[in-house]
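# Sequence isn't available, so here's the structure alone:
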């Protein structure tokens, strides 16, 4: 296989067309078209559908791009690093992070990383859904308690736990009474399973507010509307200041924040640098450390 032709195909697929790839690379459009045609002929398969206004990869073309695009990028970066005599992080780093972590910590993290590594162009998007790292072009993904995935390597960098909190003026109900509650829009619940000095118990809830953001939920609890289930890191400063009171710990597995990246790729210098940056920011990885970082 002609690796140069494969690199030209990857360039065209990444930029979504021969014209855009030509403008980005400074190479003639006709040359890119000819090299892709030669690659198709050598493989005896069609990789790109011709004739439409927008470039469209065939199923085989999409599969080839997904498998080789990231590898060629890593190869190019490795050669560049060797040629420059070091492993200085540079280039674009795309990260997907969950909403709450993005709202509370990611801006500060991104800014300090950009100052530390000025040759890296950091691009952070906020998304709670499961993303396809290869298809969507992410180098690193941060997720909360992700499902196992054999195609990814992951490590935990923060741990948190959920607690039930309320305004000091709100009395905790007895076992037979429901409490007015603020919940996330996606939660369909009638009670919280909790643990306390007396052991496992349940708190019956009557949702009166449904909000999409946990920061919104926290603000509503501060206003005295009802009780809520929040990460300890998000509630700890209000608990310490007496603005909220702790009712119970939620009986659930700990909340773990993971960094994930494709296992088939060599770890690039920029990804390694960001992983080290997270370790420097959260050396012990506790909820108290996250709360202090957010408020600091």
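That came through fine. Values in this document were obtained by computation on a predicted structure and should not be read as measured data.
# from here on, contacts and neighbour counts on C-alpha atoms
Fine.
# Helices along this structure, start to end?
Here the chain has its helices, by DSSP state H, at 3-15, 18-25, 29-43, 59-83, 99-101, 107-116, 133-136, 214-222, 232-241, 269-281, 287-295.
# here's the one I want to compare it with:
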């Protein structure tokens, strides 16, 4: 007995409540449908259908088996469709959300190369520094720089998000370099107002314990690139990711302090809504970004 064919025959009969209609839907002979269902009942050792000359209905065992059988066939169809999608070339519209600084500096150049590789993909990129609601706002994927909480979304790590405390050589020459996080209380610090605790900078002690420090300063900006400019002009110490200041650290325009105390617990991740099958286009984008950035991103190689 072909059990899969028998399963499809039984489900078709149960749904149509007719051997004749089920045979037409399956495009096989009525006798073949009847034989498959009978063979299935024999194999199971249970009657699945009440048959009379005028009606056909499910037995109690038939109802229970029908519920399981429909789920099995649906899962099989989904699996077949998923394999087909894996073979499909990426195409269609891709809505992406990304933070401003990372979007300008690194994601846009990557997307240009991604679109050159996949000419049938259309990209709609929205850059802002808030956490968008992917499902309600219709985004396919978001790039997030955070320690991500548990959620119904799926996240894939693209790269580490290393942070540094940095300042210009002129500032450090005038004010000295802090030797411990507590020394920051006597320094001028620059704040990112997008952060929930902008004036509380997180550090770790030599034994790994959290060491938050409240810092002071006169300038608060809601953009990391603007903070970089202020740091370059000697206005104070900034707490910034290396994807913004990596080239400045290489050139010597900025220098880091307190390296052994800075907490490194953030990642750059691609986040997408939970679904049973990731679309080929989203999968291709995420694979491309992992390859592009990776565990040792190019902006850290200059630091």
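Structure's in. What do you need? What you are looking at is a predicted structure, and each value in this text was computed from that prediction instead of being measured.
# Put one on top of the other, what's the TM-score?
After superposition, the two chains reach a TM-score of 0.62 (TM-score structural alignment, normalised by the length of the first structure), with 212 aligned residues with a Cα RMSD of 3.2 Å.
# Residue 61 of the second structure - how many residues pack around it?
Applying the criterion other Cα atoms under 10 Å, we find 12 residues in the vicinity of residue 61 of the second structure.
# What does it correspond to in the first structure?
With TM-score structural alignment as the criterion, residue 61 of the second structure lines up with no residue in the first structure and falls in a gap.
# Report the secondary structure element holding residue 61 of the second structure.
When elements are defined using DSSP states H and E, residue 61 of the second structure is found to belong to helix 60-87.
# Residue 223 of the second structure versus the aligned partner of residue 289 of the first structure in the second structure, what's the distance?
Under the alignment (TM-score structural alignment), residue 289 of the first structure pairs with residue 298 in the second structure. Distance of residue 298 of the second structure to residue 223 of the second structure, given as Cα to Cα, to the nearest Å: 22 Å.
# So which bits of stretch 149-164 of the first structure are buried?
Going by neighbour count (16 or more other Cα atoms under 10 Å), the buried part of stretch 149-164 of the first structure is 154, 157, 158, 159, 160, 161, 162, 163, 164.
# how long is that stretch from one end to the other?
Looking at stretch 149-164 of the first structure, the gap from its leading to its trailing residue is 31 Å under the measure Cα to Cα.
# what about it, distance to the chain center?
On the basis of Cα atoms, centre = their mean, to the nearest Å, the separation between the geometric centre of stretch 149-164 of the first structure and that of its chain is 11 Å.
# Quick one: residues in contact with it.
Residues from elsewhere that reach stretch 149-164 of the first structure (Cα atoms under 8 Å, 6 or more residues apart in numbering): 227-233, 246-250, 252-264, 278-279, 282, 284-287, 290.
# How about residue 255 of the first structure: what's its closest non-neighbour residue?
In space, and not counting its chain neighbours, residue 255 of the first structure is closest to residue 160: 4.9 Å by Cα to Cα, 6 or more residues apart in numbering.
# got it, and residue 209 of the first structure?
Once its chain neighbours are removed from consideration, residue 209 of the first structure has its nearest residue in residue 182; the separation is 4.8 Å (Cα to Cα, 6+ apart).
# Can you tell me what the one you found aligns to in the second structure?
Using TM-score structural alignment, residue 182 of the first structure sits opposite residue 190 in the second structure.
# need the contact list for that match.
Taking Cα under 8 Å, 6+ apart as the criterion, residue 190 of the second structure is in contact with 217-221, 227, 230-231, 235-239.
# biggest separation within these, which pair?
Between any two of these, the greatest separation by Cα to Cα is 14.7 Å, found for 218 and 239.
# between those two, which one's more packed in?
Set side by side, residue 218 of the second structure and residue 239 show more neighbours around residue 239, with 23 against 10, by other Cα under 10 Å.
# Hmm, the more buried one is touching residue 188, no?
No. Look at residue 239 of the second structure against residue 188 with Cα atoms under 8 Å: they stay out of range, at 11.8 Å.
# Which residue, other than its chain neighbours, is closest to the most centrally placed residue in the second structure?
Using Cα atoms, centre = their mean, the residue of the second structure that lies closest to the mean C-alpha position is residue 271, 1.8 Å off. Spatial nearest neighbour of residue 271 of the second structure, excluding adjacent residues (Cα to Cα, 6+ apart): residue 155 at 4.3 Å.
# and the aligned partner of residue 95 of the second structure in the first structure, how many residues sit next to it?
Under the alignment (TM-score structural alignment), residue 95 of the second structure maps onto residue 94 of the first structure. In terms of burial, residue 94 of the first structure registers 18 neighbours under the definition other Cα under 10 Å.
# Contacts only, for residue 94 of the first structure.
When contacts are counted by Cα under 8 Å, 6+ apart, residue 94 of the first structure touches 122, 123, 124, 125, 137, 138, 139, 140.
# on that earlier part again, so for residue 195 of the first structure, which of the helices of the first structure sits nearest?
Proximity to residue 195 of the first structure (Cα to Cα) singles out helix 232-241 among the helices of the first structure, at 14.6 Å.
# Excluding chain neighbours, what is closest to residue 34 of the second structure?
Leaving aside its sequence neighbours, residue 34 of the second structure sits nearest to residue 19 (Cα to Cα, 6+ apart; 6.8 Å).
# Next, work out how far apart the one you found and residue 31 of the second structure are.
Using Cα to Cα, one gets 9 Å for the distance from residue 19 of the second structure to residue 31 of the second structure.
# In CSV, list the helices of the first structure along with mean neighbour count and distance to residue 196 of the first structure.
Supplementary listing: the helices of the first structure in CSV, determined by neighbours: other Cα atoms under 10 Å; distance: least, Cα to Cα, whole Å:
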stretch, mean neighbour count, distance to residue 196 of the first structure
helix 3-15, 20, 54
helix 18-25, 17, 61
helix 29-43, 16, 65
helix 59-83, 16, 49
helix 99-101, 17, 27
helix 107-116, 14, 35
helix 133-136, 14, 40
helix 214-222, 19, 21
helix 232-241, 18, 15
helix 269-281, 16, 32
helix 287-295, 17, 19
